[in-house]
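J.: sequence unavailable; structure follows:
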C-alpha cells in the first residue's frame, strides 16, 4: 500500500513522502522491505533523518476501565543528513528487521482484526512529521500455524484476537504488549471450559505458547482462570503430532485444580500464573507485570479485551477464519491514525 502526505509540519510547499511496502504478508523475525520516496517542495531543505516506526493498536485494562490506543514498539532510521533540493526526487530502499514477537494479523489470508502499522517520520530542519500509517500484514510462523491448526482439528472455534498492554510474568517477552487469540471450546470440552486464549512469544530458536483457560466450576473442580506455558522449537514443526500435543496441554488445563504450573516435556515447558492490571499511561516502560508462581503441570490467569475487528466464525479442521467486512482493519488504522495525530498536537511531540 502507498501513502502520500504533504508534511504539515513544513507547510505548503514542503517536501512530500511516499512509503511503498513490497507486496505480501511478512513473518515474525523476518524483514520488511520497501522504498521511501521523497519529492522536494518549492525550496531546498535539510533532511535530518528518515525513520520508520512500527505501531500497534493496543488495549489496556485498569480496574473496571478499559482503554485503547497506539503503542510504538520498533524504530529504525533508514536515511538522513542530506539536502533535498526543490523538486528533487529521491528514493531510499530499506530492509527493516522485524521482532520475533510481532503479532499475527492474518491466518490463511483472512484478517484477525489485529491492527499493526508502519509510520514514516521525516525530520526537516528541526520539524518532524510522523506521517500516516501504512497497514502491516503478518502471517504466522510454521509452529504458530501448526498449533492453531491443531486447535481447529480438535474443534475449537476462533472468537477474536487482540493486543494487551502488559507483561506476562516469568516469560521472555520483550515487547510492551502481548497478543491473545481467543478460542471457543468444542462440545467435548464445553462442560469444563468457557474459552481458551493463546499467546505466542517467539524467539529465534522457538517460542513459548501460553494457554489461559476460563474454566467452569464443578462438584470436584474449581472454576476461574488457569494458565499453562509451553516452550516449543521451530524445528519441531515437522516432527510432532501437534493435535496430540495440544490435546495433552488442554487436558492438563482441565484436570488441574488451580495454580500456575510448569511442565517440561517433548513439546513443551508449561508454566502458570496470574496477570496484573494496568493503570498508567500508554508507552514503552508502562507495561503491567503479570505475576505468578511456578509449579509442575499447566495453568495461568489473565484477562483480554474485545477484538478491534468484527471477526466471527470458526477455526475448524483447516482453521478457516471468517471475517465480517474485509476493510475493517484498514478503517481502524485510519481512525487511530487520526487520533494519534491529535495526540501529537496535544502533547507537543516533536
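T.: Yep, that arrived. Values in this document were obtained by computation on a predicted structure and should not be read as measured data.

J.: from now on I want contacts and neighbour counts done on CA atoms only, so please keep to that.
T.: Fine.

J.: quick one, helices of this protein?
T.: In the chain, the helices defined using DSSP state H lie at 142-153, 187-190, 242-255, 328-347.

J.: closest to residue 117 out of those helices?
T.: Nearest to residue 117, of all these, is helix 328-347, at 7.4 Å by Cα to Cα.

J.: chain center to the closest one: distance?
T.: 18 Å (Cα atoms, centre = their mean, to the nearest Å).

J.: that one - contacts with which helices or strands?
T.: strand 65-79, strand 133-135 (3 or more Cα pairs under 8 Å, 6 or more residues apart in numbering; DSSP states H and E).

J.: just want the angle from it to strand 65-79.
T.: Orientation of helix 328-347 against strand 65-79 (axes from the mean of the first three to the mean of the last three Cα atoms, to 10 degrees) gives an angle of 90 degrees.

J.: and helix 328-347, what's buried?
T.: 328-330, 332-333, 336-337, 340-341 (16 or more other Cα atoms under 10 Å).

J.: farthest pair within the residues you listed?
T.: Among these, 328 and 341 lie farthest apart (Cα to Cα), at 20.2 Å.

J.: could you tell me the end-to-end distance of stretch 118-132?
T.: 8 Å (Cα to Cα, to the nearest Å).

J.: who touches it?
T.: 3, 5, 7-10, 19, 45-55, 133-136, 337, 350 (Cα atoms under 8 Å, 6 or more residues apart in numbering).

J.: take the one below as the second:
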C-alpha cells in the first residue's frame, strides 16, 4: 500500500470505519446492552489498539448565570485487545455491557447514547453514536408513581450540574420536578423535587426538596431568600414499597 494512502488513512480518509448495531433501542436502567461492533477496513491495513464503548448523557451546566448543555460519561467499556484489520476486511465483534442502574432516564430534554470508538495509532478516531431510550428501574418507577398518587403532576425532568456537597458520582444529578394539582398538598406547595442520589436494585437514596407556597409578607420574604425550601434525605428499601405512599405523605406533610 502506498505511503500516500497511509497518510490519507491517518487523517480519516480511506481509513477503518466502525458501526455498532444494538440489539434494541430501549432499555431499563441496570439492564444488559448487547450488540455487535462491525469494523470495516479501509484502503490500507491498520492497527486497532482497542475498541471502546462509552455511555453518555446530556446535562445543564450553569456558568456566569447562563445555562449551557454539556455531556458526561456514565459508563466506559473496553471491548478487545489490539488487532490488525486488513484493507477492505470486515470484522464483527459481539459485546454485552451493563447499563448503570443510575443512568438518567430519557425524559424531556435528557438524551443518552452509546458512543463507539476505535483507538488507532496515528490516525483519526472513526466514531459512531447510537441513541437509546432509558426507562426507570422498578424501584424508581414505584417511587415516582407514588408521588403522583399523592396528587402531584410531573412537570419537568432535567439533569443539572450537581453540587459537590451532594456526593454524586457524576457531575450532574437528575431532578424530577412535580407540581401539586390535587390532594392534600394543593395550595400548600409550589413544587416538589425528587432526586435519586444513589440506587441499587434493593435501595434508593433520595433527596426531596419541598418548596412551600408563600403565605403573607413573611412567606414572600422567605421565598425571596429561598428559605421556603426544605431538603430532606430519605432511604427507600424494596420492602418499604408497599407502605411508600404513607411514608412519602408523612415526610412531605412534616415540611409543607
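T.: Yep, that arrived. Here the structure is a predicted model, which is why all the values come from computation and not from measurement.

J.: return the most buried member of the helices and strands packed on helix 328-347 of structure 1.
T.: strand 133-135 (a mean of 23; mean count of other Cα atoms under 10 Å).

J.: what residues in structure 2 pair up with that strand?
T.: Using TM-score structural alignment, strand 133-135 of structure 1 lines up with residues 129-131 of structure 2.

J.: next, the mean deviation of the matching stretch compared to structure 1.
T.: For stretch 129-131 of structure 2, the mean deviation from structure 1 after alignment is 1.5 Å (mean Cα distance after the TM-score superposition for structure 1).

J.: and the contacts of that stretch?
T.: 20, 25, 111-116.

J.: format these as TSV; extra columns: neighbour count and distance to residue 146 of structure 2.
T.: Shown next, in TSV, are the contacts of stretch 129-131 of structure 2 (neighbours: other Cα atoms under 10 Å; distance: Cα to Cα, whole Å):
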residue	neighbour count	distance to residue 146 of structure 2
20	23	38
25	13	28
111	19	25
112	22	26
113	19	29
114	20	31
115	18	35
116	23	38
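
J.: narrow the residues you listed to those in strands?
T.: 20, 112-116 (DSSP state E).

J.: residue 123 of structure 2 and residue 23 of structure 2, how far apart?
T.: Taking Cα to Cα, one finds residue 123 of structure 2 at 29 Å from residue 23 of structure 2.

J.: my bad, should have said residue 156 of structure 2
T.: 30 Å.

J.: who's more crowded, the two?
T.: residue 156 (14 against 11; other Cα atoms under 10 Å).

J.: please produce JSON lines containing the helices of structure 1, extended by distance to residue 206 of structure 1.
T.: JSON lines is the format used below for the helices of structure 1 (distance: least, Cα to Cα, whole Å):
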{"stretch": "helix 142-153", "distance to residue 206 of structure 1": "8"}
{"stretch": "helix 187-190", "distance to residue 206 of structure 1": "28"}
{"stretch": "helix 242-255", "distance to residue 206 of structure 1": "15"}
{"stretch": "helix 328-347", "distance to residue 206 of structure 1": "29"}
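
J.: which of those sits closest to residue 235 of structure 1?
T.: helix 142-153 (8.5 Å).

J.: now the closest one on structure 2. Mean distance?
T.: Mean deviation for helix 142-153 of structure 1: 1.1 Å (mean Cα distance after the TM-score superposition for structure 1).

J.: just the angle between that helix and helix 242-255, please?
T.: 70 degrees.

J.: what's the spacing between helix 142-153 of structure 1 and its chain's center?
T.: 17 Å.

J.: and it, what does it pack against?
T.: Helix 142-153 of structure 1 packs on helix 242-255, going by 3+ Cα pairs under 8 Å, 6+ apart.

J.: in the helix it packs on, what's buried?
T.: 242-243, 245-246, 249-250, 252-254.
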